[in-house]
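In: Okay, sequence plus prediction incoming.
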Amino acid sequence: MAKKVKYYFDTESLAYKKIKTSFKRKFAYVGGFILSSALFGFLCFVVLLNTTFFETPKDRLLTREIETMKLKYSILNKKMDQIDEVLANIEDRDNNIYRAYFNTSPIPDEQRKAGFGGINRYKELAGLNNADLVINTSKRVDIISKELAIQSKSLDEILKLAKEKNKLLAAIPAIQPVKNEQMKRIASGFGYRSDPFTKARKMHEGMDFTANTGTPIFATGDGVVKNADNSKSGYGNHIEINHGYGYLTLYGHLSKYNVRAGQRVKRGDIIGYVGSTGRSEAPHLHYEVHKDGKVVNPINFYYGNISAEEYTVISRLANQENQSLD
């Protein structure tokens, strides 16, 4: 194909003359074309980089790493599910076997499962790719770590209780405060009874053992005498023994004391003698057992010095709704 020749009309010579392009102009035309083509190509490359139609080797590598990370997090969460199951089993045995055996309070779920208050601990993770996955997994790890710390501390406490088992067993108030052969009868048990003075039905927080004045009273477990005086209204001369492990016993209406405050006593030691001091209708011993600050039925603790037949008789008598002696 022949090259096109361009002409222009010369007004002076009134003739058509051929247009001649200089080398510089030709070079400028070629350079401009090359530059514009390069710029257009660069723009297209940038656009392609930001679309899914064009993936660099680095992008493919990052994609594989992200998928691998998701897989690892999935495996980690499955392992944490297994840890949760094992930990829940340990916590159940801790509360319902170990702590029940050593007669100590279970750890409430609110304490075991408590979250983390205050500032946002995961703020720095919020801007990451797959932030929800990373944050939720981090939370689970933190919660499990806290539960493990609580359980570890609990097992340390159980181990300590196991080492002190003999002390615990000796401290529990496990015998009657008055010997069977020295009792006339169990006058009144634990529960609602008729008041001997007002005849009104009210809560009787202990057991009344009728016996002659001067009958020996025995400490029902090892402990330290908290007080031996008449400071409590209605109890007359009375003794309180702190046995530790949450146990406290009270012996009321004594005729006289055989111990003093601060003195350490053993189960079976004579601590005082039956009387009728204070708000009392007749010679008897009023006996109470407290656990963790709450009054409990003393009949549940007479397993150290009576037979099953004797326990049955005592239980039947104690459960009669009669009149108390104080």
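Out: Done, it's in.
In: drop to CA atoms for contacts and neighbour counts, all remaining ones
Out: Fine.
In: in the stretch 1-150 of the chain, which spans are helices?
Out: 23-49, 57-93, 99-101, 109-112, 131-163 (DSSP state H, counting those that start in this stretch).
In: Report all helices and strands that the longest one contacts.
Out: Helices and strands in packing contact with helix 57-93 are listed as helix 131-163; criterion 3 or more C-alpha pairs under 8 Å, 6 or more residues apart in numbering; DSSP states H and E.
In: could you give the angle of the helix it packs on to helix 57-93?
Out: Counting by axes from the mean of the first three to the mean of the last three C-alpha atoms, to 10 degrees, helix 131-163 lies at 30 degrees to helix 57-93.
In: in helix 131-163, what counts as buried?
Out: Going by neighbour count (16 or more other C-alpha atoms under 10 Å), the buried part of helix 131-163 is 134-135, 137, 143-144, 146-147, 150-151, 154-155, 158, 161.
In: distance between that helix and the chain's centre?
Out: How far helix 131-163 lies from its chain's middle: 10 Å, per C-alpha atoms, centre = their mean, to the nearest Å.
In: can you check stretch 26-42 too?
Out: On C-alpha atoms, centre = their mean, the centre of stretch 26-42 falls 74 Å from that of its chain.
In: swap in stretch 229-242?
Out: On the basis of C-alpha atoms, centre = their mean, stretch 229-242 sits 37 Å off its chain's mean C-alpha point.
In: on that earlier part again, is it possible to export the helices of the stretch 1-150 of the chain to a markdown table including distance to Tyr251?
Out: A markdown table is the format used below for these (distance: least, C-alpha to C-alpha, whole Å):
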| stretch | distance to Tyr251 |
| --- | --- |
| helix 23-49 | 89 |
| helix 57-93 | 36 |
| helix 99-101 | 27 |
| helix 109-112 | 37 |
| helix 131-163 | 28 |
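In: so how far is the first residue of stretch 285-300 from its last?
Out: Taking C-alpha to C-alpha, to the nearest Å, stretch 285-300 runs 18 Å from one end to the other.
In: try it against this one:
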Amino acid sequence: MAKVKYHYDPETLSYRKIERKKGKTVTYGFIFLLASSLFGFLFVFIASQYIQSPRERALKRELSNMELQYQLLNKRVDNAFAALESVEERDNSIYRLYFEANPIPQEQRRAGFGGVNRYKKYEGYDNSELIIESNIRLDKLQKAVVVQSRSLDEIAVLAEDKEKFLSSIPAIQPVRNKDLKRMASGYGYRTDPFTKVRKFHFGMDFTSPRGTPVYATGDGVVIRADNNATGYGNHIRIDHGYGYMSLYAHLYKYEVRSNQKVKRGDLIGYVGSTGRSEAPHLHYEIFKDEERINPINFYYGNLTAEEYARLLQKASLENQSLD
């Protein structure tokens, strides 16, 4: 039951009932509702600023964890770049230098990505800068790894080719020292044993008994094993590739045939005195790009420094050749 209010009238010395108008009641009600709404809105606004819901707290934890993970990721990227830079330094200053390949410039290794904005999808977030920067660094790292990987692939091919090259170059004496009587004649002007005229001798003569083994001085393919060349008698020619060819003349007999592949140190024939020869010996020549060159520079594979010095001294003497 609603309370009834009275008003005391001092003139009549009596209480008079207060009558509330309906319009005011509605107005007061509206004001009350409006004030309540405003107060509720204000409360919710303040609460939203200082009081977080369980979902908001979970999302905030997730965001903090994501920021931490990005920071850790950036540290790992720093470590990866440091390790990669060490490999790149060795690649440029050792590997590529050794195999005579041009170093890869740093601007090529660290080149960015031109054209369209690759990171537009990461824009518009509170942590967009962190996310974009991390993705840029990861992309640069990935590209640098690809460049280095291709460089190492190239080095591997060069190394394989270098190994093949080093195996192919004539690098040993065709007759072992223990089987030699002497080094009879070297490369250069010598006296012809038949005409006694001074002429250029294009090989080296190794004196050994008939039947002494003769060995291939480098890997290659036998391109001739016959006696169809004037003066050489039974002789063998080996193509070593890279412009090199070796020739072994005045042989007693062969142990190889044309188109046969041989390795350095393989037995290919025996010392003889066939063709234009005064006594059993091996006449040995080396060609580079179809030009005869001095074989004295190609014995580093099986001679000591002392042995090579003695051979060099004997080869420099202008004596009589045996062919």
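Out: It's in. Here the structure is a predicted model, which means the values were calculated and not measured.
In: What is the nearest of the buried residues of helix 131-163 of structure 1 to Phe33 of structure 1?
Out: Relative to Phe33 of structure 1, the closest of the buried residues of helix 131-163 of structure 1 is Val134; by C-alpha to C-alpha it sits at 51.1 Å.
In: Counterpart of the closest one over in structure 2?
Out: Applying TM-score structural alignment, one finds that Val134 of structure 1 falls in a gap with respect to structure 2.
In: Of all the helices of the stretch 1-150 of structure 1, which one comes closest to Arg279 of structure 1?
Out: Closest to Arg279 of structure 1 of these is helix 99-101 (C-alpha to C-alpha; 37.3 Å).
In: quick one, helices of structure 2?
Out: Residue ranges of the helices in structure 2, as given by DSSP state H, are 22-50, 54-90, 96-98, 106-109, 128-168, 305-315.
In: Tell me the residue in structure 1 aligned with Gln106 of structure 2.
Out: Under the alignment (TM-score structural alignment), Gln106 of structure 2 maps onto nothing in structure 1.
In: Report the separation between Gln106 of structure 2 and Ala144 of structure 2.
Out: Taken as C-alpha to C-alpha, the span from Gln106 of structure 2 to Ala144 of structure 2 is 10 Å.
In: The two: which has the busier surroundings?
Out: Using other C-alpha atoms under 10 Å as the criterion, Gln106 of structure 2 and Ala144 rank with Ala144 on top: 21 against 11.
In: For burial, what's the neighbour tally of the residue lying closest to the more buried one once chain neighbours are set aside?
Out: In space, Ala144 of structure 2 comes closest to Arg109 once its chain neighbours are excluded; the distance is 5.3 Å by C-alpha to C-alpha, 6 or more residues apart in numbering. Look at Arg109 of structure 2: counted by other C-alpha under 10 Å, it has 18 neighbours.
In: what does Arg57 of structure 2 give?
Out: 12.
In: Give the aligned range of stretch 77-93 of structure 2 in structure 1.
Out: Counting by TM-score structural alignment, stretch 77-93 of structure 2 falls onto no part of structure 1.
In: May I see the buried residues of stretch 186-199 of structure 1?
Out: Quick answer for stretch 186-199 of structure 1 (16+ other C-alpha under 10 Å): 186-196.
In: how about JSON lines for the helices of structure 2, with distance to Asp226 of structure 2 added?
Out: Output for the helices of structure 2, formatted as JSON lines (distance: least, C-alpha to C-alpha, whole Å):
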{"stretch": "helix 22-50", "distance to Asp226 of structure 2": "101"}
{"stretch": "helix 54-90", "distance to Asp226 of structure 2": "50"}
{"stretch": "helix 96-98", "distance to Asp226 of structure 2": "40"}
{"stretch": "helix 106-109", "distance to Asp226 of structure 2": "55"}
{"stretch": "helix 128-168", "distance to Asp226 of structure 2": "22"}
{"stretch": "helix 305-315", "distance to Asp226 of structure 2": "28"}
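In: Any idea which of those helices gets closest to Asp205 of structure 2?
Out: Asp205 of structure 2 sits nearest to helix 305-315 of all the helices of structure 2, at 9.2 Å, using C-alpha to C-alpha.
In: tell me, stretch 202-211 of structure 1 lands on which residues of structure 2?
Out: With TM-score structural alignment as the criterion, stretch 202-211 of structure 1 aligns to 199-208.
In: What is the burial count for the counterpart of Val296 of structure 1 in structure 2?
Out: By TM-score structural alignment, Val296 of structure 1 lines up with Ile293 in structure 2. Residues within reach of Ile293 of structure 2, counting by other C-alpha under 10 Å, total 16.
In: so how far is Val44 of structure 2 from Ile293 of structure 2?
Out: 99 Å.
In: same check, this time on Leu312 of structure 2
Out: Separation of Leu312 of structure 2 from Val44 of structure 2 (C-alpha to C-alpha): 103 Å.
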